[in-house]
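In: Build me a model:
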Amino acid sequence: MTPVMFPLVVGLVLAVPLTVDDVTVVELRATVNDMTPEQRVARAHERIDSLPEADLSRPVHVAREGADMLILVGDEFVFGLTGGDGFADEAALEAGSRAAANKLHDALALRVARARPDAILESVGLALIGTLLFALGLILLVRAWGLLSRRLVAVNVDMKRIAIGPLIRNALRRILFALLWALALLLGYLWLTFVLTRFSFTRGWGEALGANLLSLVIRAGRSFAGALPGLAMVAVVVVATRFLTRVFDAVFDAVERGRLTVRGLYPETLKATRRLVTVGTWLFAAIISWPYIPGSDTEAFKGMSVLLGLMLTVGSSGVVNQALSGFVLVYTRALSPGDWVKVGDVEGRVRELGVLSVKVLTPNNREVTIPNAVLVANPIANFDRGVDGDGASVSIVVTLGYDAPWRRIHELLLETARQVDVVREKPRPFVRQSALGNWFVEYELVAHIVENANVDDARSALHAKAQDVFAASELELMTPDVLDVRRHRS
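Out: A predicted model of the protein is given here:
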């Protein structure tokens, strides 16, 4: 079978390779006796294909004819070479002719060897072995997929009471599936290349596949080698940033443990400040590293940057508003986890202070989520911030008539506070007369409760104990409604 020749451009001269059984013997460039290089190559193939099988094993030698060199198989002329075929002088022409003769000898010897029955059987055997190895590789990939799938079942990750294990499992499953398919396709490519190169009539296709794969590997290697300086710079930036964040973490840990005092850093803002500094440091590192990332100057990267910027601009206005409101809450220290607060109609203990919202646990054991922007726009009553370190304060109001001695009322209310377990001894509870009505006096008892005590439960306990104490003292608590009813009865 005569392969198709593709001319090569060398300078301004077309070079046509003479290939015999996938072995490039020589490249012809000159036009001789009105025969173009393509015609000379075709004529050489005709002469080679017309050689008897017995002549294929005869020696190939070189003969001179004037200024040209002749290549002969035995006594049969095959093709000739001239100085116009790219040889600078006679010495170069002679050396090139001998090299072409040696290559032609090797190609003819290979043709003879492939034509032997034992060579064909050997090629078939090697192809079968390659096929078995390919099948074994596919079986191993299938078993690896089954093993990894069973391992993925054990993945179980919870984040803020949200099970994200299934999401991670699905993502890993798809990534592994794609990788295994890529390996299977690569094995199939290698198997096809190996099998095609075992037989003379398909060797050209197999070698072309192998050359394409080799070219791809070489290009990838060159690209990787060219990207090494940029990757090294990115690695240096990452290592330096990691070291810097560890230094910042050490400073924040020292401040948190009280070994270091930094003006402007408070326990309530320490966690948020740590996050801001860490995120800001890594963002700065990303900006520095961006030009050194391979492919960062391509149109694909630029388009992706524009798309991400547009998505953030259009879709994140509400998120940014909530996040900024969260920073306002943190740095004004309006509330912190564990505080008992009241915002509008919602009253309870702060359970979580998040980036976008605050979770409050009400006395009815219901969790209410309040967006940060709502908290910033409304007054916040914090019952734990009255006196530093003294716990939340609660108050109850009772009314009695003017005939009841007010000093006695003060004593009974203070006794009420002493009999409630969650009321702290220090600071001491106190009583004040908050109003003088037409028919009664309004007394207010203010007390501080222990840490983490429920404000509503403490207020309820004070109300119940006040009724017991005043009933034991034979003093009746009055309200405007009760007083009005008694006046009408009398």
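In: hey, let's count contacts and neighbours off CA atoms from now on
Out: Noted.
In: Can you verify R428 is assigned to a strand?
Out: No. R428 is assigned coil when assessed by DSSP: H, G, I helix; E, B strand; the rest coil, not a strand.
In: And for it, the neighbour number?
Out: Using other CA atoms under 10 Å, R428 has 13 neighbouring residues.
In: Just give the closest residue to it, not the sequence neighbours.
Out: The shortest distance from R428 to any non-neighbouring residue, by CA to CA, 6 or more residues apart in numbering, is to A447 (7.1 Å).
In: contact partners of the helix or strand the one you found falls within?
Out: If you go by DSSP states H and E, A447 is part of strand 440-448. The contact list for strand 440-448, computed with CA atoms under 8 Å, 6 or more residues apart in numbering, reads 390-402, 413-414, 417, 423-424, 426-436, 478, 480.
In: And this one, please, so the two structures can be compared:
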Amino acid sequence: SKINVAPVIVNGEVLFEVIGIRFFPAKERAKIIANRIERIAEDNSLNPNSITIREHEHLSDIMYGNTIIMAILDADTKHLGYVHRKTLAEAYVGRIREGIEAYRLERTSEKLEDNIIQGIVRTLALIVILFLMRWLFRSIDKLIEKVFKRRIESLEVKSMRMIQSEQIWRVIRTATTLLKVGLTLALVYVFLNYVLTLFPMTRYVAGRLLEIVVDPLQTMAIGIINYLPSLFFLVILFLASRYILRLLHGFFDAIDRQHMRFKNFDAEWAWPTYRIVRIVVIVFAIVIAYPYIPGSSSDAFKGISLFLGVLLSLGSTSVISNIIAGYTMTYRNAFKVGDRVRIGDTIGDVLEVRLLVTYLNSLKNEKIVIPNSTILNSEITNYSNQVNANGLILHTQVGIGYEVPWRQVEAMLIEAASRSSGLMEEPAPFVLQTALTDFAVTYELNAYCKDATKMVQFYSELHRRIQDVFNEYGVQIMTPNYIADTPDQKLVPVEQWYTPPATKS
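Out: Model (predicted):
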């Protein structure tokens, strides 16, 4: 098994390494030893030559007076390849004495002032070099542009514009930029390494500076290499899933174009069904790929997945209900794009049916957005559904007094319908008596039309013709109802039909 080892660092220098023992990890052991050595080094009255070795049966104690600095075990001796524990203890004592002397020397005022001056000088040198490098690269850019840009443009002309000069120029500029960044990073690294080495507090970091940068990159590279088999599997799974989706796309496209037909399966269902099948295929592929995704077995990945799942379930309730409603409406054949429909209290033409919402163009030319879940829970009237088959029945009511023969009223209503443009002659219009109220009979005129999108105009035209016919025959329309007849009949004589500002069209 791998032995747990940690360095004992004093004054930014590694004196030696120690191994971990049971209930005493190597890092903690090394830190305690380093603290004890530094406490001795900080007290200039203590002589490092007074450090001694006290031998025991299974360990050797390195002592300063009655204070134990560290204990050397047989395991330490075995790990470092020494034959005798005392030999290792003597080597450690020598390193501890050197470390104490270096610690005290590095912290004298003269040494610190000298290091600070060197740090300032090196910082100024770095700034000057960076400014010179910036000027140099600007000069190089101008030189490259002056020498090569025309040649690149002429190369573009000669290649019949198959080679774009802008692309070549972008590559050259990118190369010079990368060179400039690389040189800058190298200079900064050298500067930091020199400056951090000057001071004992940062010397250990300076020694590991390259390691700090390289280790993550090395770890990433090793992780990518170890992940290659899983990556190949995911690539193959992706290609297979993509090929299956292409086959399904072609299959449902053939159904949509009616090159293939199935009983009780409308061509309009092709693309919605394809979207459902596509989601199933993608989800199935994700389930298969999940164990091969890097970090999928980690607790963090599982926690994030669970957190996102909870957020999705709590925040997308209405979205999911609208999606389900959208697909449900597709298979209900309630309406299609272009139909004139009534949804709740809204009448309009269907502009677009999407997964979440449906767009209507109202009779006032307003664009109305209705959630699909609302449509699913509402009563839908489709005026266009039966137009092409038997025609849409338009119906309107009038109240006529009991003194007027019902046969005359029905004949007048049929005549008004025959005068109205846009209404069908076959099937013929018909009249129903829907109610016998206290003062009038309620008649309902029903007439067929072929264009549901013009039903409002047809209604207006029909109402005009009803008024004209009843005025011609001297019959009053009792709407609203009244109790007693007025002295003058409520009629509009023919000669007053075009009273100004009305004009004959």
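In: Now the TM-score, please.
Out: Once superposed, the chains reach a TM-score of 0.58 (TM-score structural alignment, normalised by the length of structure 1), with 358 aligned residues with a CA RMSD of 4.7 Å.
In: hang on, isn't V376 of structure 1 packed against L329?
Out: Yes. With contacts counted by CA atoms under 8 Å, V376 of structure 1 reaches L329, the gap being 7.0 Å.
In: returning to that earlier point: how about the residue nearest to R428 of structure 1, what's its partner in structure 2?
Out: In structure 2, A447 of structure 1 lines up with Y448, judged by TM-score structural alignment.
In: what's around that match, how many residues?
Out: The number of residues packed near Y448 of structure 2 is 22, by other CA under 10 Å.
In: In PyMOL, how would I select just the buried ones from the contacts of strand 440-448 of structure 1?
Out: A single PyMOL command selects the buried members of these (16 or more other CA atoms under 10 Å):
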select buried, resi 390+391+392+393+394+395+396+398+399+400+401+413+414+417+423+424+429+430+431+478
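In: Go through the contacts of strand 440-448 of structure 1 and flag which are in helices.
Out: Among the contacts of strand 440-448 of structure 1, the members found in helices (DSSP state H) are L413, L414, A417, P480.
In: In JSON lines, list the residues you listed along with distance to V455 of structure 1.
Out: Listed next are these as JSON lines, based on distance: CA to CA, whole Å:
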{"residue": "L413", "distance to V455 of structure 1": "18"}
{"residue": "L414", "distance to V455 of structure 1": "18"}
{"residue": "A417", "distance to V455 of structure 1": "14"}
{"residue": "P480", "distance to V455 of structure 1": "26"}
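In: count of neighbours near H463 of structure 2?
Out: Applying other CA under 10 Å, we find 16 residues neighbouring H463 of structure 2.
In: how far away is it from A289 of structure 2?
Out: 68 Å (CA to CA, to the nearest Å).
In: What of W135 of structure 2?
Out: Applying CA to CA, the value for W135 of structure 2 to A289 of structure 2 is 52 Å.
In: which of those two has more neighbours?
Out: Neighbours were counted for W135 of structure 2 and for A289 using other CA under 10 Å; A289 has more, 18 against 12.
In: and the nearest residue to that one once chain neighbours are set aside, how many neighbours does it have?
Out: Nearest non-adjacent residue to A289 of structure 2, counting by CA to CA, 6+ apart: L234, 6.4 Å away. L234 of structure 2 has 19 neighbouring residues, counting by other CA under 10 Å.
In: which stretches of the stretch 251-400 of structure 1 form strands?
Out: Secondary structure of the stretch 251-400 of structure 1 (DSSP state E, counting those that start in this stretch): strands at 340-343, 346-353, 357-361, 367-371, 381-382, 393-401.
In: The longest one - contacts with which helices or strands?
Out: Going back to what we said before, that points to strand 393-401 of structure 1. In terms of contacts (3 or more CA pairs under 8 Å, 6 or more residues apart in numbering; DSSP states H and E), strand 393-401 of structure 1 is packed against strand 440-448, helix 455-472.
In: That one to helix 455-472, inter-axis angle?
Out: Calculated by axes from the mean of the first three to the mean of the last three CA atoms, to 10 degrees, strand 393-401 of structure 1 forms an angle of 30 degrees with helix 455-472.
In: Could you list the residues in contact with strand 393-401 of structure 1?
Out: Counting contacts by CA under 8 Å, 6+ apart, the residues outside strand 393-401 of structure 1 that touch it are 383-384, 386, 439-449, 455, 458-459, 462-463, 476-479.
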